[in-house]
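1. With the sequence up front, the predicted model follows.
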Amino acid sequence: MRKILLVIDMQNDFIDAALGSREAEAIVDAVKEKIRSYPAENVIATMDTHGENYMDTQEGRNLPVMHCIRGTHGWQLQTDVAELLRHAKIYEKPSFGSMKLAEELKKLSEKEEIELELIGLCTDICVVSNALLLKAAMPEVKISVDAACCAGVTVEKHRAALETMRSCQIHIVND
């Protein structure tokens, strides 16, 4: 069984910039330890990626905070995390979940037995979106989320997202 780690959106804007929080800053060391615990070839990452027209998008109208604009400091992965992900495949995604990531992992799951673990930011937006996309694409693949390596927009939303995922048969660890 191949166990794959998915590192979701560990970008500066979600840690200590435009949409950052103390909770996001607090998980960085745990995220680095988790990445180190996997073989490099079994680590995949995502990056929230927007253009200058972000405010004209549906997301921008509903979350009117410029963030993760391609090429900016806020868009970049946190420095230490980026170093650990230097050999990882990285999926840039224009919205919360990555359809391409789900499609490629589904193809992989048809060739070999896999298990997926998600960590990163934000629990209640991109982590839950990707976890549910993956579960829909691969209902028989074990998917887990390490709660100690995730942070939500608020503590309450983090907890609610964990409960939503738990209800959808996604395993929550370190809660």
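-> Alright, I've got the coordinates.
2. okay, CA-based contacts and neighbour counts for the rest of this
-> Fine.
3. Check which helices and strands the helix ranked longest in the chain sits against.
-> The longest helix of the chain (DSSP state H) is helix 22-36. Where contact means 3 or more Cα pairs under 8 Å, 6 or more residues apart in numbering; DSSP states H and E, helix 22-36 is packed against helix 12-15, helix 79-84, strand 114-121, strand 142-151.
4. Name the next helix or strand downstream of that helix, please.
-> For helix 22-36, the following helix or strand on the C-terminal side (DSSP states H and E) is strand 43-48.
5. and for the next helix or strand after that following strand, what are the contacting residues?
-> Once the chain leaves strand 43-48, the next helix or strand it forms, by DSSP H and E, is helix 58-62. The contact list for helix 58-62 (Cα atoms under 8 Å, 6 or more residues apart in numbering) reads Tyr54, Met55, Met66, Ser95.
6. Dump the helices and strands packed on helix 22-36 into JSON lines; add distance to Glu59 and mean neighbour count as well.
-> Below are those laid out as JSON lines (distance: least, Cα to Cα, whole Å; neighbours: other Cα atoms under 10 Å):
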{"stretch": "helix 12-15", "distance to Glu59": "16", "mean neighbour count": "25"}
{"stretch": "helix 79-84", "distance to Glu59": "26", "mean neighbour count": "14"}
{"stretch": "strand 114-121", "distance to Glu59": "17", "mean neighbour count": "23"}
{"stretch": "strand 142-151", "distance to Glu59": "20", "mean neighbour count": "22"}
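7. putting a second one here so we can go through both:
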Amino acid sequence: MRKLLVVVDMQKDFVDGALGTKEAQAVVPAVVKKIGEYASEDIFVTRDTHQSDYMTTQEGKNLPVEHCIEGSAGWQIDAEVQKALDSKKDADKITYVNKPTFGSVDLAAKIKEIAAKEEISVELIGVCTDICVVSNALLIKANLPEINISVDASCCAGVTSDKHKAALETMSSCQIAIIE
């Protein structure tokens, strides 16, 4: 069985930038280690990707903190995480998915294409557990209800510790395995 890893939004703005947290910074070493366990062609990296008009969007009106503007320093993958990705053999086979919102329909479609050809499982890690991790996990589950999907809680951080725990509970209720 092929095992895929989805690294969700480990971007500077979510780690130590505009929306960064100590919890997000604390999971970086675990994320780097987890990346080392997967082949490059089995790694998908999402990037929250907004444009200069962010503050006029629905998200911008509800979360008025400019972040992850495409091409900005905050949009870049955290330096330690990017170093781990770049150091992989065949790093050019890693799939990067830019997403304009919390969950990525494109990511789910790419994974569904692979699942049509071979048996897979999917593991998700990253930030924020209660926004983008849960959104992508549920999109993948909705598109592929019979595959094993897991989330490694030690490689995730939420907006708050309570929201992190609540998101893990929600995913567990939806038959996504939570690795502690």
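-> Received the coordinates, thanks. No experiment lies behind these values; they were computed from the predicted model shown.
8. Got a TM-score for the pair?
-> Once the chains are laid over each other, their TM-score by TM-score structural alignment, normalised by the length of the first structure reads 0.98; 174 aligned residues with a Cα RMSD of 0.7 Å.
9. Now that we have the helices and strands packed on helix 22-36 of the first structure, can you turn them into TSV and tack on distance to Ala161 of the first structure?
-> Listed next are these as TSV, based on distance: least, Cα to Cα, whole Å:
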stretch	distance to Ala161 of the first structure
helix 12-15	17
helix 79-84	24
strand 114-121	12
strand 142-151	10
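10. out of these, which comes closest to Val31 of the first structure?
-> Proximity to Val31 of the first structure, assessed across those by Cα to Cα, is greatest for strand 142-151 (5.4 Å).
11. can you name the residues of the second structure that the closest one overlays?
-> Under TM-score structural alignment, strand 142-151 of the first structure corresponds to residues 148-157 of the second structure.
12. what's the mean deviation for the matching stretch versus the first structure?
-> Following superposition, stretch 148-157 of the second structure is found to deviate from the first structure by 0.1 Å on average (mean Cα distance after the TM-score superposition for the first structure).
13. From the rest of the structure, what touches that stretch?
-> With contact meaning Cα under 8 Å, 6+ apart, stretch 148-157 of the second structure is reached by 23-24, 27-28, 30-31, 34, 120-129, 137, 141, 164, 168, 176-180.
14. Out of the contacts of helix 58-62 of the first structure, which is nearest to Pro139 of the first structure?
-> Among these, Ser95 lies closest to Pro139 of the first structure (Cα to Cα), at 22.4 Å.
15. Against Lys141 of the second structure, how distant is the counterpart of that closest one in the second structure?
-> With TM-score structural alignment as the criterion, Ser95 of the first structure lines up with Thr101 in the second structure. Relative to Lys141 of the second structure, Thr101 of the second structure is positioned 18 Å away (Cα to Cα, to the nearest Å).
16. When the two are compared, which one has more neighbours?
-> Remark: of Thr101 of the second structure and Lys141, Lys141 carries more neighbours, 20 against 15, as counted by other Cα atoms under 10 Å.
17. that older thread, so the match of Ser95 of the first structure sits against Asp48, correct?
-> Yes. Taking contacts as Cα atoms under 8 Å, Thr101 of the second structure lies within contact range of Asp48: 6.7 Å.
18. among the contacts of helix 58-62 of the first structure, who's most crowded?
-> Tyr54 (20 neighbours).
19. okay, now the closest residue to that residue other than its chain neighbours: neighbour count?
-> Closest residue to Tyr54 of the first structure apart from its sequence neighbours, by Cα to Cα, 6 or more residues apart in numbering: Gly60 at 5.3 Å. Gly60 of the first structure is flanked by 15 other residues according to other Cα under 10 Å.
20. Would you mind measuring from Gly60 of the first structure to His67 of the first structure?
-> Distance from Gly60 of the first structure to His67 of the first structure, by Cα to Cα: 9 Å.
21. Ok, Gly51 of the first structure next?
-> In this view, Gly51 of the first structure and His67 of the first structure are 9 Å apart by Cα to Cα.
22. who's more crowded, those two?
-> Taking other Cα under 10 Å, Gly51 of the first structure and His67 do not tie; His67 has more neighbours (26 against 15).
23. In this structure the more buried one contacts Glu52, no?
-> No. When contacts are counted by Cα under 8 Å, His67 of the first structure is not listed as touching Glu52 (9.7 Å).
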